[in-house]
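*Asks:* what follows is a protein structure lacking sequence information:
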């Protein structure tokens, strides 16, 4: 094959340019009213798969599928309409590439021109550059066969088709099937790229020069213009602690390379795992320490799939330019409902009474059993959860007191206490809803238990380290505490396979739950949507709304510009230096946004697309720069 500087791009259609096999969709249309619809569609799919993996004669597979389809010419407009909806996401994203290289892009497909030309025409690909089969119709318009003289209706047809084109230059083939690899095997292409965005076949990927999970990856590898600055399949995501499947689905759909691990990891394990990770997703068990972050040179963002972030060294994250997002509201209702239910259970001693019944003991008595109506509920921590608990508790007859170190507006008829001691002395029921900051360690200890009423009900659904567990045990045994509901512990098992060890096991009228206050399907689904969306918004646009540690910036959608994201230590003069670099390179600023906190400055600058690439190097070199990236 004669070589030149010119590059040609040979692209497959079914399951490459589109996400689906077109004849499968045609079958869904043509067999819509057939009583044998399900079995026939499965037959078509099975035959397609056998043909694609090279284990079945292509012409035979084509003949069999057409005979099963029972399709008509009138079905084709509907087929085109449906296929336009399922053009592969990364192809849609890179319409500019197809416009720029229209003369050098060829669709070579074992599919049919009848539906391919209208689809690819929207992406500037010329009809004469579409090489595919053609249907044959009878006089009534029924599809009865195909042009058997067309080389693409036979085995090895793509090879023969490409030979006939006599292209002079470098040839790159992108496809998902074995027939696409055959072009490279015949010596007609420089490289074969196995396209796996929609389907992955082992016998295809193992023969590929490169596996390309998206068209962005192909463009990136070949230094061609692309719609995004970095292929998303190169962004590695590590999700720990059985993060909800919806989060996995959302992140994979975005195109990221996602690895899932069911348990938490200790520091040594995470240090090893974190090296090539760009996005880390955790819940409450995994500790993200400074040492972990020192080994995380590619880390962009951490998602805490929970409310608290005390398990993350937020200051070290700032110093490394790592944005942290959590779900401050997503499981609020779930925690509140659990608190209400535990208050009722403990006041009625229902857990212990149920346990006795299971042992065959009938203990019918009102002793130690109370209504909740009229009791005083003391809420320590009047944030999102504490405030919502206040509203629900009041609606079922509890009198609400609350204490918070910050000024909080009372909801309903709740009464603010001026001190923790005041709340402890007044309350019949005490529920903790504080955050995990270090200052909150053991805020309830022996001294605080002594300040409580005798026979108080005590709940901790917040953080494990905020209660002195040994002091709690002593006060349960001496009946100061009449009942306790504990959902969080100073030390918790890393996974469900590890034993739970606690001094509280076996104590009377004590509800112990495995950190499940927010573990309802509704809450976990909400979190699994909220946190990934915030991370993806940050990566795609630079917006930091709801970030726990970064200055919060809500940015407009990037349009017809490139966005420069500069994270730096909050030192005087950095913005001036950034703008001086841009001025030195005669770059026009389309828009600029700045926000700071006590540690970092966050500058977003939108500039015209045309600029000297040396400007990137200069901006990275500004003193006190922490992280810099370009979005387009």
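*Replies:* Yep, that arrived. The structure presented is a predicted model; accordingly, all values stated were derived computationally and were not measured.
*Asks:* every contact and neighbour count from this point should use C-alpha atoms.
*Replies:* Noted.
*Asks:* quick one: residue 520 from residue 335, how far?
*Replies:* Remark: distance between residue 520 and residue 335 (Cα to Cα, to the nearest Å) = 9 Å.
*Asks:* how about residue 442?
*Replies:* Counting by Cα to Cα - residue 442 and residue 335 are separated by 21 Å.
*Asks:* now do the SS call for residue 258.
*Replies:* Here residue 258 is recorded as strand under DSSP: H, G, I helix; E, B strand; the rest coil.
*Asks:* which SS state does the residue of the chain most remote from its centre fall under?
*Replies:* Distance from the C-alpha centroid of the chain peaks at residue 139, with 52.5 Å (Cα atoms, centre = their mean). Secondary structure for residue 139, judged by three-state DSSP, is coil.
*Asks:* before we go on, here's another structure to hold up against the first:
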């Protein structure tokens, strides 16, 4: 495409994620006991030069002297660089192909490894300006062409001057020599590219900071692979979510902010105003009041199983898709339940506390094996069912009760009512959600249905057990032991005191809501939830969303994907179709799914369309949210 704009890109740490000479050093020094020391010297020299504190010629000579490289090392280097092209460059391959006549690579690196990489993106070899290695007869790299302009300090500026480009020149790079092109008057603007590395001294000199190529293309209103730069998508993660989630979201290109504790309604309502993606665990409540301020929010991740802390209906009305991790910590909760059943049956907790106080409480009184005991499971979902299998393998007789018809696993016995179960078992464990109908299902009446000497576990929701009634039944001996991991009121952070009537009671294990807090579970959650959110942002897929109709959608090539969320009322789809027909838009794919509240439609259309189409689709009555995905 002919254009009066020219685009000059650096290669190292811009077109690719890395400095190629650093990688060549790693390859050439493989097996050398001084490898780490030499590599650090090379990297230090590179950084000093890029920050403008060392002449380029001097830095080049010092690095080449340390390399000890051979021509045969270039092949694995090229293979490595091919896999490490910057993510946003890979995503915008079409830009390079479309504007190939106006794109130049001007680098202080070397043609031997640059040309094989950039030509795969449609960049013409005559548009690549870089240094060239000198080899001896045995193929060793012994130097460089000192007559090449790019081997000197002002080489990039001199190359641009010699090209005599008639039009606006934009330079995109990460180093001091890239800035000098603008400083010398040969470029209109210098964009500091920070996707791979940030050099503070360079940021201060830039006309614009561009965290991705998407941002550069967005600022210049040029064709992009996505509708909105990912670096402008603000993510807020609360409650010490596992760092793998932060890493994954940052690698996707999002702007991520971390807050270690929960937030109350007022604080979150203020902080959420510019947030596009919110990540929480169980303590932060996302209410209708919070959502009133969440005008940019498109997705919410619950990095846990439950979603009762989220107003799902208000999220629907706001067009916010909610994702959780329904299975990621199942095993962790089950193992905790098994451990606590054994501990309570044997009285290990009180014996251990006694030992810490210097008391030797050796006795078999009230100490039993779990084998042959009856376990009652209230809530036979993924956790309850897996617990059923493991408990049976320990020799327990398993009974379960669930409001929904569930297939018994192994030899488990289904009970027709909770009262029936409570009258049969020696141990009862709760694995239900926090819906309003489950509030205080274990109350004074439920305790009266239980056998004397019962053991109770609650690893589900703090609201499902009447704490006052539990305390009374522990004190009168009806309950011989309890393990409670969740509470009606919990501290917002580790700095707050935990207050409970259960503190100090005998044979009672209290834990700070850690049923799913294992490294394995948190890693699983930190992998699962971000993947679902990114899939939704990138493709519109809502698989595993807890409040949106579930649609599994593929990535699409050579088309635009439009997402329309609306109230589930008659006629909306017809209006969408009419608008597309009026603008002579060809639909290449359409997906629709509804639930009782909202309709969710994805429309794939030909590349060519008028902006008036977008405005018309946004203006349809009962539209909740409209988004161009790509």
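*Replies:* Arrived safely. Since we're looking at a predicted model, the values are computed, not measured.
*Asks:* neighbour count: residue 520 and residue 335 of the first structure, which is higher?
*Replies:* Set residue 520 of the first structure next to residue 335 and count neighbours by other Cα atoms under 10 Å: residue 335 wins out with 23 against 14.
*Asks:* what strand or helix carries that one?
*Replies:* According to DSSP states H and E, residue 335 of the first structure maps onto helix 332-347.
*Asks:* so how far is that helix off the chain centroid?
*Replies:* Averaging C-alpha positions (Cα atoms, centre = their mean, to the nearest Å) puts helix 332-347 of the first structure 30 Å from its chain's average.
*Asks:* same question for stretch 20-35 of the second structure.
*Replies:* Worked out by Cα atoms, centre = their mean, stretch 20-35 of the second structure lies 33 Å from the chain centre.
*Asks:* what about that stretch, how long is it end to end?
*Replies:* Using Cα to Cα, the two ends of stretch 20-35 of the second structure sit 16 Å apart.
*Asks:* give the aligned equivalent of residue 233 of the first structure in the second structure.
*Replies:* Matched by TM-score structural alignment, residue 233 of the first structure corresponds to residue 231 in the second structure.
*Asks:* so who does the closest residue to its match other than its chain neighbours touch?
*Replies:* What sits nearest to residue 231 of the second structure in space, not counting adjacent residues and going by Cα to Cα, 6 or more residues apart in numbering, is residue 254, at 4.6 Å. Applying Cα atoms under 8 Å, 6 or more residues apart in numbering, we find residue 254 of the second structure in contact with 230-235.
*Asks:* is it true that residue 69 of the first structure touches residue 34?
*Replies:* No: using Cα atoms under 8 Å, residue 69 of the first structure makes no contact with residue 34, being 10.4 Å away.
*Asks:* between those two, which one's more packed in?
*Replies:* Applying other Cα under 10 Å to residue 69 of the first structure and residue 34 shows that residue 69 carries more neighbours, namely 22 against 11.
*Asks:* distance of that one from residue 39 of the first structure?
*Replies:* Taken as Cα to Cα, the span from residue 69 of the first structure to residue 39 of the first structure is 12 Å.
*Asks:* how about residue 428 of the first structure?
*Replies:* 66 Å.
*Asks:* now, which of the contacts of residue 254 of the second structure lie within strands?
*Replies:* 234-235 (DSSP state E).
*Asks:* by neighbour count, which of the contacts of residue 254 of the second structure wins?
*Replies:* Highest count within the contacts of residue 254 of the second structure by other Cα under 10 Å belongs to residue 235, 25 neighbours.
*Asks:* surely it touches residue 259?
*Replies:* No: contact criterion Cα under 8 Å: residue 235 of the second structure and residue 259 do not qualify, at 10.8 Å.
*Asks:* circling back: counterpart of the residue nearest to residue 231 of the second structure over in the first structure?
*Replies:* Going residue by residue (TM-score structural alignment), residue 254 of the second structure aligns to residue 256.
*Asks:* against residue 226 of the first structure, how distant is its match?
*Replies:* 17 Å.
*Asks:* swap in residue 557 of the first structure?
*Replies:* In terms of Cα to Cα, residue 557 of the first structure sits 18 Å off from residue 226 of the first structure.
*Asks:* same check on residue 306 of the first structure?
*Replies:* Residue 306 of the first structure is 36 Å from residue 226 of the first structure, by Cα to Cα.
*Asks:* between those two, which one's more packed in?
*Replies:* residue 306 (24 against 21).
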